[in-house]
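Peer 1: model the following, please.
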Amino acid sequence: MVVPSPPPWAPPHELVSRHPALHHLLFCNSMPHFLQIHALSITTGSASDNLAAARILSFPALSPSGSLPYARRLFLTTHEGDAFMANILLRAYASLPNTIPALSFFVESLESSRLHQPDATTLALALKASADAGDLSFGKMVHAMALKLAQASDVSVQNFLVRIYASFRLIESAKLVFDSISNFNDASRNIMLGAYLKCGLLDDARQLFDDMPVKGVISWSVMINGLVQNNRFREALELFNKMLMEKMEPNESIYVNVFSICAHLGAIEQGRWVENYLLKKGFRVTVRIGTAMIDMYLKCGCVENAFNVFDLMQEKNSMTWSAMITGLAINGRGEDSLKLFSLMELSGISPNEVTFIGVLNACSHSKLVDEGVKYFKSMVKVYNIQPDVHHYCCLVDLYGRAGMLVKAEEVIKNMPMEPNSAVWGSLLNACRIHGNAFLGEKVGTKLLELEPENSGRYVLLSNIYAGRGMWEKVAELRRIMKERKVEKTPGSSFIDINGEVHEFMAGDGFHRRKREVYGKLEEMRRELKLAGYKPRIKQVVIDMEEEEKESSLYHHSEKLALAFGLIGCERGTTLRIMKNLRVCEDCHLVMKMISKIYGREIVLRDRCRFHHFRDGVCSCNDYW
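Peer 2: You can find the predicted model right below:
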């Protein structure tokens, strides 16, 4: 059993024996109670003892029930030049979300001579505050002061120097300080590990991690989190599994990251295993963990599992509700999403900006235009939330999907901020859906000016031209891409089979079971034709013979993943496929037909949303 450390205002026994009034601090839990103790310490003379005064100052400064303004006034009555007293208040300011007051206090204490000579703790706290405030100049000034006062070799000062230089990606300076540390501690290595990861130097980070003589849970957590932040999901998952093999128990941060990894990879079996492991170990499902589990299940298309976690959570915050509302929206459960929003309001939890992105998406994907406009207007009128560019993007998408392109264009013209590429992209996608080549060309040209290296914009505009048979325009776009050296992002799809994630690229010929996959693909082709399937060859943006177009369509990555799923999964198992790009119209049709022909439920997640195929019908009702 771990015995909690006493709070910093709890006096030791020998101090209480000299000043009995301090005994009451052990039971103090409010400012009114503290004021009585403070008054008693003054009348008994305890407050004149520096050690006793430090304990008295610690309560209003560091207790959640304290008062920092009162602590500041109390500090001004203490003896001048006491670094220990100043450090108590500086620590309090440095722990605030906004640490600029800590920097001001540090400077004022020096200028007013209330702090004659900072010690190593003072300088370390000042460096922490300057790093959190994003003030490199102040950090460099404190570094110079540490050198002048011969405190630059203190390990706590050095650790925070590494941190502040790394936060500004000055990795050489951070490494220089790190290499000068003669007395390493766990924090030193973990801070440098975080520095490498923040700067994207993953190989250096991994080398430092592997060379650590002893790795605590914080080291594992920093390394896994860094890999996730750098989109190295598979490597992060392998590291997590290695951690378990070494009998190291994960902390909350690691569990949250692992559920995020499973969400990105669509590794639902691994995610379920981690949930069972967590519960078996008796680890408490905190709000963060519960929200991460909900997000994972929804991003893997497992709506009922997400509801189970949501319903069992004893505590939920706005992010928990928002994750559920947004997840239901992208899974084609728009009405359920809006019902949950109503329940959120009844529960007394206020929606935030993220919540409304989910609500507006629910309306957009369910063709609830009037409802979406009503919710958008309510943001300011009811909840006093100013819509940002993301909300305007949702509004453009709402009108655009419904074919109200003039309204969508009006929203862009009247936006209070400059529309970004996502906003224009929503309108371009609407032009593709509704075959408006004239407006599509205008919007596409604007987008190519904003994002000349984004291959997706060229592809979307090419789709619009190809759908209208404008092959000269398609060829011109291909020429521009070649001149600008823009490479088209290859389509790739993932499928989780018995806990192992398999990846397929468009036209993949490298999978170890490719013969079986292509054999199954041919079987699917025959069954589809018998069922009346006609390929959507307009999806091919290259001018070629129809037979070649049909063959090209058949080698899309999601079809290969589907064929492999039909081979590798037992009958009755839901097939879950994740694609990095938007699913094309032909693949969408194939998924619908295969779900009926083979009697399989198929869940496909593309770049925009989920499609749940069952018995020849998609959850999107072909509105996507």
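Peer 1: switch to C-alpha atoms for all contacts and neighbour counts from now on
Peer 2: Fine.
Peer 1: what's the burial count for residue 282?
Peer 2: 9 (other CA atoms under 10 Å).
Peer 1: I have a second one here; can you model it like the first so I can compare?
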Amino acid sequence: MIVIRCRSLLFFRRLCHSSLQLPVPPRPIDSESCTNCIKNCSTIKSLKCVHTSILKANLHLNLFFCTTLISQSVLLNVMACIHSEKEADDVCRMAMDHELGLNQSVQNAAVGMYARCGRIDTAQEIFNGIHSKDLVSWASMIEAYVQADLPLKAMEIFREMTLKGLLPDSITLLGVIRACLALGSFSQACFVHGFVIRRLFGNQIVVETAIVDLYVKCGSLIYARKVFDNIKERNVISWSTMISGYGLHGHGRKAICLFNEMKNSTKPDHITFVSILAACSHAGLVAEGWDCFNAMSRDFELKPGPEHYACMVDLLGRVGKLKEAFEFISKMPIRPNAGVWGALLGACRIHSNVEMAEVAAMNLLELDPENPGRYVLLYNIYLSSGKRKEADQIRALMKQRGLRKIAGHTIIQIKNKVHTFVAGDRSHPQTEMVYSELDKVIYRIQEEGYTPDLNFVLHDVEEETKERLLYVHSEKLAIVFGLLNSGSGSVVRLQKNLRVCVDCHTFMKFVSKVARREIIVRDARRFHQFKDGTCSCGDYW
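Peer 2: Sure, this is the predicted structure:
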């Protein structure tokens, strides 16, 4: 249907063009033809295109056509902007009253509109009611599930669409790739990539770059680099994506090598420099980071933005150069934003610098007062430094402002099913088996030298209780579940919504050694690849 629709619009434009070139058009174009063509438009861009062709052809059209044009244009514009449930219902009621609700373009737009309003059930109901679903219909429903944070449902819709013989275009595939990114599933990434290869979507740089990013975010730099190397005409986005991927995985020197290679063919932009500076920060490459930062204005006439300054503060702070980082902030030619002060506060947490943390926090709570992560970080700094009174004051301030700490959770996907664990979780059907195996795993790694790091249990409880609290972190539960439910020798892949704690990081190193399994963890900041008792980050993250 989408191919027919596109061809009809193209044919219509050619007819309009012929009316300008020939004394007598090959076929008269009347209001009915134009009205039908207008109804085939599902976006404002295509609507404007047809309208422009009509005006250029100097066609005389009746009132019914003009009404259809205005109604379709206004309705598509309005539906693209609505995020309120009540407004969505009002617009759909108006469309039905004017018989526009039966227009498939409007129905497709309504699916997206209700998805933005959080009414995924209504979006699904409208989608089910479309009799002859075209590619736009399927793409709208896929995007609706992505927006509703239901990536598995989006993948199900994609599979159903392909089974009906419909071939996706690049826009639909980008929606599917976003669903895969949300899942972080390597197997799903391979499925989508295989589909792209089979359906000959080669030489579409947007799709190819998205596949590179997908493999990076699913924990496979090897596959990402293979796709990147096969891109025939790389642009600044594809280069930046691969450089960022190396940085996320802690391969700073590889990122620098690729950056130097890029400069021979493509001029880096602001985003490229964010990627390379972040890569230097993740790897602790201070000299290289300074060189890249200075090269922005010196070699490429690019003015550093707040995000570049934040990367430099993060780089200096991580290696313990807090005084240098603070001086760098004080000399910034632009006002430091929340990202800059947040980088300094994070470094103060690593190096237990309470005094500088208070300065950073004072600025942060002014710039970003609604972000609970800032309060939690300062609370932890106070508590780990023995300043219980100050920590309690921060907690009271959070309560006063109605802020709550973001709950940590870990996700693992086994056989296309997503399992989520939280600390101390006992809701999973395999709870008893997981906890029993966890005890065995802890005993084995303790024999290898593992000792729990109690500095990261900040409750006023006995030492034995602190150990128990550490042992039931969501990462540990998910790893044991993965060991129990995946094949021998297979990779265990996890996603953590927060930064992985130091004790869990140590736990994973020992488990990778005694279980002889590779463990790949994506946390809020980067990737960790555990193998044979070591991590790709080199214990620097």
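Peer 1: which residue in the second structure lines up with residue 287 of the first structure?
Peer 2: By TM-score structural alignment, residue 287 of the first structure lines up with residue 205 in the second structure.
Peer 1: what of residue 528 of the first structure?
Peer 2: In the second structure, residue 528 of the first structure lands on residue 445 (TM-score structural alignment).
Peer 1: now residue 375 of the first structure
Peer 2: Checking TM-score structural alignment: residue 375 of the first structure goes with residue 292.
Peer 1: buried sites along the host helix or strand of its match?
Peer 2: For residue 292 of the second structure, the element it lies in under DSSP states H and E is helix 286-300. Residues of helix 286-300 of the second structure classed as buried: 286, 288-289, 292-293, 296 (neighbour count, 16 or more other CA atoms under 10 Å).
Peer 1: superpose on the first structure and give me the mean offset of that helix.
Peer 2: Once the two models are superposed, helix 286-300 of the second structure sits on average 1.7 Å from its counterpart in the first structure (mean CA distance after the TM-score superposition for the first structure).
Peer 1: next structured bit after that helix?
Peer 2: Immediately after helix 286-300 of the second structure, counting by DSSP H and E, sits helix 306-318.
Peer 1: for residue 380 of the second structure, pull up the helix or strand it's in.
Peer 2: Element membership of residue 380 of the second structure, judged by DSSP H and E, is helix 372-384.
Peer 1: that helix packs against which elements?
Peer 2: helix 338-351, helix 354-367, helix 388-400 (3 or more CA pairs under 8 Å, 6 or more residues apart in numbering; DSSP states H and E).
Peer 1: so what's the equivalent of residue 344 of the second structure over in the first structure up against?
Peer 2: Aligned counterpart of residue 344 of the second structure in the first structure: residue 427 (TM-score structural alignment). Contacts for residue 427 of the first structure (CA atoms under 8 Å, 6 or more residues apart in numbering) come out as 396-397, 400, 405, 408-409, 440, 443.
Peer 1: likewise for residue 180 of the second structure?
Peer 2: 151, 155, 188-189, 214 are the contacts of residue 180 of the second structure under CA under 8 Å, 6+ apart.
Peer 1: among the residues you listed, who's most crowded?
Peer 2: That'd be residue 214 among the contacts of residue 180 of the second structure, by other CA under 10 Å, with 31 neighbours.
Peer 1: excluding chain neighbours, what is closest to that residue?
Peer 2: Spatial nearest neighbour of residue 214 of the second structure, excluding adjacent residues (CA to CA, 6 or more residues apart in numbering): residue 181 at 6.0 Å.
Peer 1: distance of the corresponding residue of the first structure for the one you found from residue 327 of the first structure?
Peer 2: Matched across to the first structure, residue 181 of the second structure falls on residue 263, judged by TM-score structural alignment. Taking CA to CA, to the nearest Å as the measure, residue 263 of the first structure and residue 327 of the first structure are separated by 12 Å.
Peer 1: please apply the same query to residue 84 of the first structure.
Peer 2: 51 Å.
Peer 1: got it, and residue 523 of the first structure?
Peer 2: Residue 523 of the first structure is 35 Å from residue 327 of the first structure, by CA to CA.
Peer 1: how about the residue opposite residue 269 of the second structure in the first structure once aligned, nearest residue that isn't a chain neighbour?
Peer 2: In the first structure, residue 269 of the second structure lines up with residue 352, judged by TM-score structural alignment. Closest residue in space to residue 352 of the first structure, ignoring its immediate chain neighbours: residue 318 at 7.0 Å, by CA to CA, 6+ apart.
Peer 1: residues shared between the contacts of residue 263 and residue 327 of the first structure?
Peer 2: 295, 299.
Peer 1: neighbour count winner among these two?
Peer 2: Counted by other CA under 10 Å, residue 263 of the first structure and residue 327 do not tie: residue 327 has more neighbours, with 30 against 23.
Peer 1: residue contacts, the more buried one?
Peer 2: Residue 327 of the first structure neighbours (CA under 8 Å, 6+ apart): 295, 298-299, 358.
Peer 1: can you tell me the element it falls in?
Peer 2: Element membership for residue 327 of the first structure, per DSSP H and E: helix 318-330.
Peer 1: can you tell me what part of the second structure that helix aligns to?
Peer 2: Following TM-score structural alignment, the aligned partner range for helix 318-330 of the first structure in the second structure is 236-248.
Peer 1: distance from the matching stretch to the first structure after superposition?
Peer 2: Comparison of stretch 236-248 of the second structure with the first structure after fitting gives an average deviation of 0.9 Å (mean CA distance after the TM-score superposition for the first structure).
Peer 1: any idea which of the helices and strands packed on helix 372-384 of the second structure is most buried?
Peer 2: helix 338-351 (a mean of 22; mean count of other CA atoms under 10 Å).
Peer 1: that helix vs the first structure - mean distance after superposition?
Peer 2: Looks like 1.0 Å for helix 338-351 of the second structure (mean CA distance after the TM-score superposition for the first structure).
Peer 1: can you state the direction angle for that helix and helix 372-384?
Peer 2: 20 degrees (axes from the mean of the first three to the mean of the last three CA atoms, to 10 degrees).
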